[in-house]
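> My questions concern the predicted model and sequence given below.
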Amino acid sequence: MSGREGGKKKPLKAPKKQDKDLDEDDMAFKKKQKEEQKALDTLKAKASGKGPLGSSGIKKSGKK
């Protein structure tokens, strides 16, 4: 056993990812996804401003 083998070994570097060539269909699909995400975010913002929907909490009977 040599002195350099002990301890944690460094992980190998991952190769860089190649940029994919996107055609028009892929570009249109990504644009559509971004628009849908924006619409979803606006709906979430509107919904978070209001209280709970339809739940009125604990219902109490009229009897005492």
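Perfect, I can see it now. Residues are numbered from 1 along each chain as shown.

> drop to CA atoms for contacts and neighbour counts, all remaining ones
Will do.

> now K9: how far from G3?
13 Å (Cα to Cα, to the nearest Å).

> same question, K31
K31 is 56 Å from G3, by Cα to Cα.

> Next up, a structure to set beside the first:
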Amino acid sequence: MSGREGGKKKPLKQPKKDKQDLDEEDKAFQAKQREEQKKLEEMKKQAAGKGPLVGGGIKKSGKK
């Protein structure tokens, strides 16, 4: 073994998988997930202007 061969060997690249044909149930499920994601993003935008939801808990004074 020479010094250049040491270390981890890189794994061989796997061939890319072909896209599968989706049936109606899969298409409906993906559409539902996209709608839920859009709703979540809208809620995040609305909540962003209102400030933090948590007050931060008990505040400690500087005294020891």
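Yep, that arrived. These numbers come from a predicted model, not from an experiment.

> State the TM-score obtained for the two superposed chains.
Put the two chains on top of each other and the TM-score (TM-score structural alignment, normalised by the length of the first structure) is 0.66; 56 aligned residues with a Cα RMSD of 2.7 Å.

> higher neighbour count, K31 and G3 of the first structure?
Using other Cα atoms under 10 Å, the more surrounded residue of K31 of the first structure and G3 is K31, with 12 against 6.

> Okay, and that one sits in which element?
helix 24-49 (DSSP states H and E).

> after superposition, how close is that helix to the second structure?
Helix 24-49 of the first structure, aligned to the second structure and superposed, deviates on average by 0.6 Å (mean Cα distance after the TM-score superposition for the first structure).

> What is the equivalent residue in the second structure for G49 of the first structure?
Aligned counterpart of G49 of the first structure in the second structure: G49 (TM-score structural alignment).

> Now do the helix holding K31 of the first structure: which elements does it pack against?
Packed against helix 24-49 of the first structure, as judged by 3 or more Cα pairs under 8 Å, 6 or more residues apart in numbering; DSSP states H and E, are no other helices or strands.

> can you give me how far that helix is from the chain middle?
Relative to the mean C-alpha coordinate of its chain, helix 24-49 of the first structure is positioned 12 Å out (Cα atoms, centre = their mean, to the nearest Å).

> Could you report the separation of the spatially most central residue of the first structure from L12 of the first structure?
Centroid-nearest residue in the first structure, with Cα atoms, centre = their mean: Q37, separated by 10.3 Å. Distance, Q37 of the first structure to L12 of the first structure, using Cα to Cα: 36 Å.

> Check E36 of the first structure too.
Applying Cα to Cα, the value for E36 of the first structure to L12 of the first structure is 38 Å.

> These two - which one has more neighbours?
Legend: neighbour count by other Cα under 10 Å for E36 of the first structure and L12, higher for E36 (11 against 6).

> Thank you, goodbye.
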